[in-house]
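[1] show me the folded form of this:
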Amino acid sequence: MLLLALESSCDETSVAVVRNGAEVLSNLISSQVDLHAVYGGVVPELASRRHLEVINPLVAQALADAGVKPGQLEGVAATRGPGLIGALLVGLSFAKAYAYALGVPMIGVHHIEGHILAIQLERQVEFPFLAAAVSGGHTHLFRVDGIGRYRLLGRTVDDAAGEAFDKVAKMLGLGYPGGPIIDRLAKSGDDGGIVFPRPLLKKDNFDFSFSGMKTAVLNYLHGLENRPDDQHIAQVACAFQTAVVDVLTRKIIRAARAEGLCRIVVAGGVACNSGLRATLTRLAAEKGLEAIFPSPGLCADNAAMLAVAGDYYLSRGQRSGLDLNAVSSWPLEQVRG
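    Below you'll find the predicted structure:
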């Protein structure tokens, strides 16, 4: 199936053309980082307006780059949720209108489902596996027994890991988005002896909590007599990242072993973090497990990742009606399982 896919769940507008849920012919992303940087985070209304401005020309460019004419498309997939409701409505409404005009089926896809299946665009990972979806809005662990077969094992009880990275970066005056900046500073490996807490690490469940880490950084900064210099800021960033990575890796490995799974797929924007990649790869190998990460372009929000599930469902006769609505909250385990 030749599929057009659209992603607009937050602040990235993305359009892709994918053949058979595996061959990416084009995958374009229009970033809004500069638009939101001045506010230190995403402003939902501004995000929605920018999606409206760019989605039509982005579709035209994605088709041109793929060498595909609209009439050749056999289906359309778009993110239905979860995400910012206004942003979601732009992509989903466009997808419904475009599919109706072409007379092809349309399917609404779960954003996190797209992330955890994105690896299939680069290599075939055999089911079952443990999926860790780690991003600015989510930190979830799932057992994945197949497409549409997901069981939630654990999740954050407050902030997502990526959200905590951005908020700590803002405290340190590092700018937005903060995750890549903290990762760069942490590569020095110098934490200055600073140790931040590891919430819920000793609990038997697989839930996470990052709000306490964020508060610990804030309290540490408030306790300083003088404003930290660049070296001190880098040490705080390193200590914070070390704490987050420690919790993530140990909980992920513990969950995989408890479920008897030997493959771990890490997805979402935080999967780009070099500390997480290196530490989890090493520790997983020590336990006889394999940690698998998509390339950075497929970790970020992108439309191509939706095509794996979109093609699977559409090719089996499943489709969404034109009355399908966007949803800001949507448990993955409720998806066609």
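
[2] rest of the way, CA atoms for contacts and neighbours
    Fine.

[3] can you give the distance of stretch 192-211 from its chain's centre?
    In terms of C-alpha atoms, centre = their mean, to the nearest Å, the gap separating the centre of stretch 192-211 from the centre of its chain is 21 Å.

[4] I have a second one here; can you model it like the first so I can compare?
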Amino acid sequence: MLVLGIESSCDETGVALVEAAGPGVPRLLAHGLHSQIQMHQAYGGVVPELASRDHIRRVLPLTEQVLAETGRSLAEVDVVAYTRGPGLAGALLVGAGVACALGAATARPVLGVHHLEGHLLSPFLSADPPQFPFVALLVSGGHTQLMRVDGVGRYELLGETIDDAAGEAFDKSAKLLGLGYPGGPALSRLAQQGDAAAFKLPRPLLHSGDLDFSFAGLKTAVLTQAKKLGGELEARKADLAASTEAAIAEVLVKKSLAALKATGLKRMVVAGGVGANRLLREQLNAACARLGVRVHYPELHLCTDNGAMIAMAAAMRLQDGQAVATRTYAFDVKPRWDLATV
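    Just a heads-up that it's a prediction; the model follows:
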């Protein structure tokens, strides 16, 4: 079974082809990705209308590129999958519309995929795929969640953010420090030059006794500290960046360890853009190694949004009988969509 996956939920256009043969993990044949970062930098963040228009320009050339790389034709594709949500409504509509048009033109069934499920299953694309069950830390954009994953489509929410997500804390703190867009990677790069113990920043809900997160207070503390520094901010910017990154990483690691203890599981998956953070990986790997816990990540280039994770999630759902692709080409999208309802 060949699955063509299309991702267009925000500011990356992704297309990929995955092959599922037999009971094993589906295999990624090729993927293409276009990032809109350069286009949105002038505005300091994603402009939804511009994002949608750029998806229109990119999705078909990327599809042609992926098919050419694999030597396959559109007629050989068995299922066309696309991101149905959550995400920007206009951007989602582009991917859904193209996928359903391709399906209708070739009489192939289509399948809408949950964006976060794509991230959740993205470590199965790696050379060291996990095995069920596991605890998953999803840290993607506006989402920070801990989940127990017993199989494809069998997800139990353990905890989530009650306000800002980890990715938003990175991006908003970076903006306060004047680091530009995208803020998270810029803050992490600057943090490598600073002293993480230079400023005592809060670790919200660290000792709350539950598995929920809150990062809005941390962002406010960064703002307060930046104002206190005044003219000294430029000279201390790296220290403040390092202290901010350390606070976010500590909360994510401690809550993840608490989730492992609560479930008794010995395997963990970290997925989403923040999962590429160097400090988070170092601290989580060290802590889990002491506990005899295996940690799995997607490959670094597949941490951000991409078509490979959408094709993989669709293939795994179809293999497991958790979804049925249809030849109903009328489509809708879900800009807000709770993963627990999938």
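
[5] can you calculate the TM-score here?
    Scored against TM-score structural alignment, normalised by the length of the first structure, the superposed chains reach a TM-score of 0.96; 334 aligned residues with a C-alpha RMSD of 1.4 Å.

[6] can you give me the helices for the stretch 51-200 of the second structure?
    89-106, 115-121, 166-176, 183-191 (DSSP state H, counting those that start in this stretch).

[7] so can I have a markdown table of those helices showing distance to T326 of the second structure and mean neighbour count?
    Listed next are those as a markdown table, based on distance: least, C-alpha to C-alpha, whole Å; neighbours: other C-alpha atoms under 10 Å:
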| stretch | distance to T326 of the second structure | mean neighbour count |
| --- | --- | --- |
| helix 89-106 | 10 | 22 |
| helix 115-121 | 19 | 25 |
| helix 166-176 | 35 | 24 |
| helix 183-191 | 39 | 21 |
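
[8] would you list those in TSV and tack on distance to R236 of the second structure?
    Below are these laid out as TSV (distance: least, C-alpha to C-alpha, whole Å):
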stretch	distance to R236 of the second structure
helix 89-106	39
helix 115-121	35
helix 166-176	13
helix 183-191	11
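
[9] which stretches in the stretch 201-337 of the first structure count as strands?
    263-267, 290-292 (DSSP state E, counting those that start in this stretch).

[10] give me whichever of the ones you listed is most buried.
    strand 263-267 (a mean of 26; mean count of other C-alpha atoms under 10 Å).

[11] and it, which stretch of the second structure?
    Matched against the second structure by TM-score structural alignment, strand 263-267 of the first structure falls on residues 267-271.

[12] list the buried residues in stretch 22-31 of the first structure.
    By 16 or more other C-alpha atoms under 10 Å, the buried positions in stretch 22-31 of the first structure come out as 22, 24-30.

[13] residues in the second structure aligned with that stretch?
    Counting by TM-score structural alignment, stretch 22-31 of the first structure falls onto residues 26-35 of the second structure.

[14] aligned to T279 of the first structure, what sits in the second structure?
    Per TM-score structural alignment, T279 of the first structure is aligned with Q283.

[15] count the neighbours of its match for me.
    17 (other C-alpha atoms under 10 Å).

[16] give the contact list for the closest residue to it other than its chain neighbours.
    Spatial nearest neighbour of Q283 of the second structure, excluding adjacent residues (C-alpha to C-alpha, 6 or more residues apart in numbering): V253 at 7.1 Å. V253 of the second structure makes contact with 280, 283-284, according to C-alpha atoms under 8 Å, 6 or more residues apart in numbering.

[17] which of these are conserved in the first structure?
    Mapping those onto the first structure (both residues aligned by TM-score structural alignment, their matches' C-alpha atoms under 8 Å) leaves 280, 283-284 still in contact.

[18] okay, and which of these map to helices?
    Using DSSP state H, 280, 283-284 are the members of these that sit in helices.

[19] nearest to T263 of the second structure among those?
    Using C-alpha to C-alpha, L284 comes nearest to T263 of the second structure of those, at 17.1 Å.

[20] what's A60 of the first structure aligned with over in the second structure?
    By TM-score structural alignment, A60 of the first structure lines up with E64.

[21] I'm done for today, thanks for sticking with me.
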